[in-house]
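**Q** Next one to model:
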Amino acid sequence: MSYQVLARKWRPRSFAEMAGQEHVLRALVNGLDSGRLHHAYLFTGTRGVGKTTLARILAKCLNCEEGISSQPCGQCSACREISEGRFVDLIEVDAASRTKVEDTRDLLDNVQYAPTRGRYKVYLIDEIHMLSGHSFNALLKTLEEPPPHVKFLLATTDPQKIPVTILSRCLQFNLKRLPAVLIAEHLQHVLDQEGLSYEQPALATVAQAADGSMRDALSLLDQAIAFGSGEVREQETRSMLGSIGRDFLFDLLDCLAAEDGEAMLKVVGEMGAQAPDYSEALAELLTLLHTLALAQTIPSSVTEDVPQRERLLALAERLAPEDVQLFYQIALIGRRDLPLAPDPRIGFEMVLLRMLAFRPQSAAPSAPRVKASPQAQAPEPSRSPEKQAKAPMPAATPPPADAQQPVSAREAPAPVSQPVAQPAAAASADGAAWFDTIDTLALKGPARALAMQCEWVGYSGGKLRLRLDPNHQHLRNPALEQRLAKALGEHYGEDLQLEIEMRAPEGAIPAQLAEERAANRRQAAVETINQDPNVAAMRDTFGAEVINGSIEPID
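**A** Prediction:
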C-alpha cells in the first residue's frame, strides 16, 4: 500500500478527534443534538486550522444512517464514503478554480433535485471569497431560501472579501490559530501512535514554525521524519528549518551583558557555519527577549517547564530591564529592515552592534552626586566621581542655609548626622524631599513606579524604611526592590538595606505630589494664557474662546 502523509492519515473523523476550536465545536454539537440546524454555515480562519475538516464531519453528522447526531457512527456506508471522499450527495467545489458565473449557475441547476442517497444534499464550497461578483449574485437567492434538503457549508481564509449580503445569510464560525503547546501535544500523540522516537524540544520547534496551523505542523513533521531517517531530533529539525539553537541566543545576550563585542562576533561566526535564516534568528531573539522581560517584571510567569529556566533567570538578573526593552525595539526594527541589507548576515551583525553601541541613559553607571536643595539649584563644578560627597538623607529638619550651596569635594565637610524623623512626622515633613530624591535617581519603568508609590518612613543604622500601600502589592518583587536599593545606595554613597512595610501611607506619597505639581503647572499655564494680551485681543476682535483642557505646560 502506498504511503499516506500524516496530514491526511491523521485528519479528524469526528468532533472528538479535533484539536482545539472548542468554541466552534460546542456550538455545532449543541445545534446537532437539539435539532437546530441552519441551512448555511461559514467557516473562516487561516490555512490548516480545520475549516474543511469540520465541514466534512458536519456533512457526516447530517447524513449518518443512524440519524442526525453530533457523534456519527463512522461505520455506515454514508460515513465511510464521506471519509473516503466519494459520497455522491457531498458536492465539494473549489471556488478558486470555478470563479465564473456560468460555473455557479451549473452548480445550482441541480439544487432543486432531491439527494440520491443521503438525507441532505451538502454543497461544500472552499475558498468562497474567490468567486466573482456575478457568481455571488447568482448564489444569493438560493442561499437565502434553499430547498429543505440542501445544506451549504462554506469555507474561506479571507471573509472580508465576501459580500455582507452573503455573510448575513450564514452562521459564521471563526476558527482560531492553534497555540504552539496544543500543536506540540498533538504531534507527540501522532508520533506515539506511529511508534517513532522524538525529542520534545524538536516538537516544540516544529509547532512554533507551524504558526498556528495543524496541517503545516504535520507536513513539517513528515519532513523532519524523513530528514532524521525515522527520528525527530532537535538539532536536525533546527537544521532542516534553518533555525538556530537557543544556546546561541543566550551566548549573544551574555556577550551583550558583558559588552564583549569580540566574543559576540565569534558567536555570530559559529552561527554562520550552520547557514541559518537570519530573519528567523531575529524572531527567536525577540521571543527570548520577551521571556526575559516577563521574568524581570512578573517572575511568577516563568514556570518550571520553560526551557533553560535557570540560565534565563540568571540572564534576567544580569541585564537591566531598560536594556532588554531597548534590545527588543532594536531587534524589531532590524528584522523589518533586514531585506534592505546588502547581506542578511551583515544586517544581523549590525543589529547586534546597535545593541552594543546604544544604551538607555539610566543604564549607564552613574557616580554619587551632591544633591542641592530645591531652594538653591546652582550649577555644580565638574569633579571626578571618586571625589563626590555623599548626598544627605531626607530629614525632618532642613539643613542650614550655608550647607545648601554646592561645594567642591575638597572643601566638603564630613556628613553631619541628621536626627531621624519618626514615621508620621517624616511622612509630612519629608514628602517633597523624598520626591526630589526620586527624581535624581537613575530609575525608570516598574522600579520608578515602586519608588513613586512608597512613603518615606526613616533611616537608621544603614536601614532605609519605606511604606507601601497594600493596594500596590503587585509592584513588590525582589528584582525591583534590589534595583531601588542599588540606586539609593549610589545616590547616597553607601550600602543601604531597603525595608518596605505594607501599610496605608500616613502622608503624601511622591505619586500624589507629582500629580499636584502637574496640576499646579497646568493651572499656571492657563492663567498665563488668559492674561496674555494677544489672546485678549483675539477674544475682543474675533470672539475667540480658549478650549478647556487644551492648554498644557511646556517642559
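
**Q** From here on, just use CA atoms for contacts and neighbour counts.
**A** Fine.

**Q** tell me which element residue 153 falls in.
**A** Assigned by DSSP states H and E, residue 153 falls within strand 150-156.

**Q** nearest spatial neighbour of the residue nearest in space to the middle of the chain, skipping sequence neighbours?
**A** Residue closest to the average C-alpha location in the chain (CA atoms, centre = their mean): residue 290, at 7.5 Å. Excluding the flanking residues, the one nearest residue 290 by CA to CA, 6 or more residues apart in numbering is residue 328, at 7.6 Å.

**Q** any idea how far that neighbour is from residue 146?
**A** Distance from residue 328 to residue 146, counting by CA to CA, to the nearest Å: 54 Å.

**Q** out of these two, which sits in the busier spot?
**A** residue 328 (21 against 16; other CA atoms under 10 Å).

**Q** Tell me the buried residues in the helix or strand encompassing that one?
**A** Per DSSP H and E, residue 328 falls inside helix 321-337. For helix 321-337, burial by neighbour count (16 or more other CA atoms under 10 Å) applies to 321, 322, 323, 324, 326, 327, 328, 330, 331, 332, 334, 335.

**Q** just checking, what packs against it?
**A** Counting contacts by 3 or more CA pairs under 8 Å, 6 or more residues apart in numbering; DSSP states H and E, helix 321-337 packs against helix 278-297, helix 344-357.

**Q** wait, which of the ones you listed is closest to residue 175?
**A** Closest to residue 175 of the helices and strands packed on helix 321-337 is helix 278-297 (CA to CA; 24.7 Å).

**Q** what angle do the helix or strand following that closest one and helix 278-297 make?
**A** Using DSSP H and E, the helix or strand that directly follows helix 278-297 along the chain is helix 309-318. Using axes from the mean of the first three to the mean of the last three CA atoms, to 10 degrees, the inter-axis angle of helix 309-318 relative to helix 278-297 is 70 degrees.

**Q** compare with the first, here's sequence two:
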Amino acid sequence: MSESTPYRVLARKYRPQRFSELIGQDAMVQTLGNAIRRGRLAHAFLLTGVRGVGKTSTARLIAKALNCIGPDGQGGPTIDPCGVCEPCVAIAEGRHIDVIEMDAASHTGVDDMREIIEASRLAAFSARYKIYIIDEVHMLSKNAFNALLKTLEEPPAHVKFLLATTELAKVPVTVLSRCQRFDLRRIPADLLAEHFAHVVAAEGVAAEAEALALIARAAEGSARDGLSILDQAIAHGAMDGGAAEGVTAPAVREMLGLSDRGAVRRLFALLLEGDAVAALARLREQYDLGVEPAALFRGLLEVVHGVTRAKSGGADDPAQSVEEREALADWASRMGHATLHRLWQLLLKGLEEVQSSPLVIEAAEMALLRLIHAADMPDPGELLRRLAAGQPVAPAAAPATPVAPTPAETPSYPVDFRALHDLLEACGQHRLALLLHDKTELVRYAPPVLSLRSTALPADLAKTLREATGLAWEVRFDEGGEAVPSLLRQEEALKSEDRARVLAEPVVAAALEEFPDAELSEVRSG
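**A** Below you'll find the predicted structure:
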C-alpha cells in the first residue's frame, strides 16, 4: 500500500460483496435465493440481528441482486450478482442514485418519512428498482412509523424497502406485519476464526490459531467487532517487532485483558482441592499480570459451563484445545450436577461483587474463599443420604458451644401445670384468662383451693373467678413456696428448645457455618 493510499480498516475492506461471502447465514441466503428465482419478491424486507452480523451488508447485497443486469446488460434479478455491471459497481461503492441509504438514528422525524414517501412515487432513474435502506429503523418516532405504514403496505411496483434493526422489540407490530423478516444469526466462533484466518492470509500477516480463536470468542458473534479486534491485534503485534511479529495468543490476551485458559483451569483445580493459600496466590499472580478479576471469574464460569456440558453429553466446543476437553471430561466424571450448579451460583455472585466493589481484588479473594469453603459441603441429596444412614454430614470441626439446654437442665415442676390450662378454658373470653396466662405462677392447684404467686392479679380474685367459672374458689397468695413459671414463660421456653434443637441439626449447622449472615427466622412444627 502506497503512502498516498488511505488505510481501510479490515471491517470495511472485507465487507461481503457476494452472498457466498456472508458467514453463518445460509438459511437466509437460501430463502432469498428461492424467492428471487420464483419471482416472489416482497416489497419490504426487515433484517434483524445483533451488531456486526451483516445487516447493512446484506441489504446492499439484496439491492445488487435485485438491480444486477449482468456483464452483458441483459440479466435479471439473481442471487449471484455479477459484481461488474454498472449497477453492481455503483451500489458497492455507495453512489447509486436509486439506492438510498438512511440512518434512522439521525432522521427520526415524520418530515424525513414524508420526503421518502414523496420521492418513492417517482420512477427509478436507471435501476430496475428504487431501493430504500433504512438502518436502525427502531429509532424512528411513532409519527414517522405511522407515516410510513401505508407506503410499506402498498408501495409503487418499482420500490423496495430494506429495513435493518438491532432491537426488534421496538419496531411496531404494524410494521412487522408488512415486511418479510430475516433473522441474521450470531456467527459461531469457529466460523469467525476460520474467516479471520483467511483475512490474515490475505493481509500477509502471521497469526496463531489460538490467537484467532481468542479474538473470535471476544467478538461474541459479530464479524465487524472481530475484524476490529483483529485490526488492533495486528497493530499490537507490530509495535515491538514489526509486521513479522504477527498475532500471538499471549499478545491478544494481554491486549484484551484475558487470562490464559490454562491458568484458569489450574485455579479451578485449586478451588476444588480446597487449597486456599495456593488459590489466592494464583489469583494475585494473574492480577499482577494485568488480568482483571472480573475476567478471571468469567473464565471460571466458562469452565463450570464446559464441565456441565461435558457431563450432559453436549457437543464439543471447536474452539477448545485437546487438553481443555480432557480436563473438562475428567471433572465431569467426578462431579455431580448439584455441585456444578452450586459452583455456578457462587461464581455468579462473586462476579457481581467484584464488578460492584470498590475493592476489586479484595472482593475477588473473599469470593474465592467462600467458594472453597462451600466446596466442602455435600449437596442436599448427599446430606439426606448421610442422615438416613446415620452418618456425619458436616466436615470435622472443633466442638461448638452448645446452643440447646441438656435434659438435666430442664426444670421439674412439683404440680400438674396442665391444671391451669383447664382453668383458663373455664374462664373463656374473660379478661382474667389473659392475666392467668401471662402473669400467674402456680404454687398449688387443688380445687377449690388455688395457691398462686403473682402481684399482677386483683385482690378479689376469688370473686372474679366465681363470676367467670360459676365455682366457689379459695385463692391463696404464697410468695415463699416453689412455683411453676407462668404459661407464657413456659411457651417461650418450649420455643427456645425447638429453635435450639433445629439449630443443632447437622444440616442446619453446616449451612449456617457456610453462610454466617443467614438467620433462622422461624420454627414451625409439622
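
**Q** Superpose the two chains and report the TM-score.
**A** Here the TM-score for the pair of chains, by TM-score structural alignment, normalised by the length of structure 2, is 0.67; 379 aligned residues with a CA RMSD of 2.9 Å.

**Q** so where is the strand holding residue 153 of structure 1 in structure 2?
**A** Aligned using TM-score structural alignment, strand 150-156 of structure 1 spans residues 159-165 in structure 2.

**Q** Check stretch 14-33 of structure 1 too.
**A** Counting by TM-score structural alignment, stretch 14-33 of structure 1 corresponds to 18-37 in structure 2.

**Q** Now do the buried residues in the matching stretch.
**A** Result for stretch 18-37 of structure 2 [16+ other CA under 10 Å]: buried residues 18, 19, 22, 23, 24, 25, 28, 29, 32, 33, 36.

**Q** on that earlier part again, what is the nearest of the buried residues of helix 321-337 of structure 1 to residue 88 of structure 1?
**A** After measuring the buried residues of helix 321-337 of structure 1 against residue 88 of structure 1 - CA to CA - the closest member comes out as residue 335, at 50.5 Å.

**Q** Which position in structure 2 pairs with that closest one?
**A** In the superposition onto structure 2, residue 335 of structure 1 corresponds to residue 351 when matched by TM-score structural alignment.

**Q** For that match, give me its contacts.
**A** Neighbouring residues of residue 351 of structure 2 by CA atoms under 8 Å, 6 or more residues apart in numbering: 294, 297, 298, 364.

**Q** how about a cut-off of 10 Å?
**A** 293-298, 300-301, 345, 357, 363-364, 367 (CA atoms under 10 Å, 6 or more residues apart in numbering).

**Q** before we move on, what about residue 381 of structure 2?
**A** By CA under 10 Å, 6+ apart, the neighbours of residue 381 of structure 2 are 338, 387.

**Q** And whichever strand or helix holds it, what's buried?
**A** Here residue 381 of structure 2 sits within helix 380-389, counting by DSSP H and E. Of all the residues in helix 380-389 of structure 2, those buried under the rule 16+ other CA under 10 Å are residue 383.

**Q** In structure 2, what range does whichever helix or strand residue 516 of structure 1 is part of match?
**A** Using DSSP H and E, residue 516 of structure 1 falls within helix 510-531. Under the alignment (TM-score structural alignment), helix 510-531 of structure 1 falls on nothing in structure 2.

**Q** ranges for the strands of structure 2?
**A** All strands of structure 2, identified by DSSP state E, fall at 44-48, 99-103, 130-135, 159-165, 180-183, 441-446, 449-453, 474-477.

**Q** Mean neighbour count and distance to residue 372 of structure 2 added to these, as JSON lines?
**A** JSON lines is the format used below for the strands of structure 2 (neighbours: other CA atoms under 10 Å; distance: least, CA to CA, whole Å):
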{"stretch": "strand 44-48", "mean neighbour count": "23", "distance to residue 372 of structure 2": "44"}
{"stretch": "strand 99-103", "mean neighbour count": "18", "distance to residue 372 of structure 2": "52"}
{"stretch": "strand 130-135", "mean neighbour count": "24", "distance to residue 372 of structure 2": "49"}
{"stretch": "strand 159-165", "mean neighbour count": "24", "distance to residue 372 of structure 2": "45"}
{"stretch": "strand 180-183", "mean neighbour count": "17", "distance to residue 372 of structure 2": "43"}
{"stretch": "strand 441-446", "mean neighbour count": "21", "distance to residue 372 of structure 2": "52"}
{"stretch": "strand 449-453", "mean neighbour count": "20", "distance to residue 372 of structure 2": "57"}
{"stretch": "strand 474-477", "mean neighbour count": "16", "distance to residue 372 of structure 2": "62"}
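
**Q** so what's residue 509 of structure 2 closest to, chain neighbours aside?
**A** residue 503 (6.0 Å).

**Q** Any idea how many residues pack against the one you found?
**A** By the measure other CA under 10 Å, the count of residues near residue 503 of structure 2 is 20.

**Q** which position in structure 1 aligns with it?
**A** So, by TM-score structural alignment, residue 503 of structure 2 is left unmatched.

**Q** try residue 363 of structure 2
**A** So residue 363 of structure 2 corresponds to residue 347, using TM-score structural alignment.

**Q** Next up, the contacts around the corresponding residue of structure 1 for residue 305 of structure 2.
**A** Counting by TM-score structural alignment, residue 305 of structure 2 lines up with residue 290 in structure 1. Counting by CA under 10 Å, 6+ apart, residue 290 of structure 1 makes contact with 284, 324, 325, 328.

**Q** just curious, which of these is nearest to residue 131 of structure 1?
**A** Using CA to CA, residue 284 comes nearest to residue 131 of structure 1 of the contacts of residue 290 of structure 1, at 38.6 Å.
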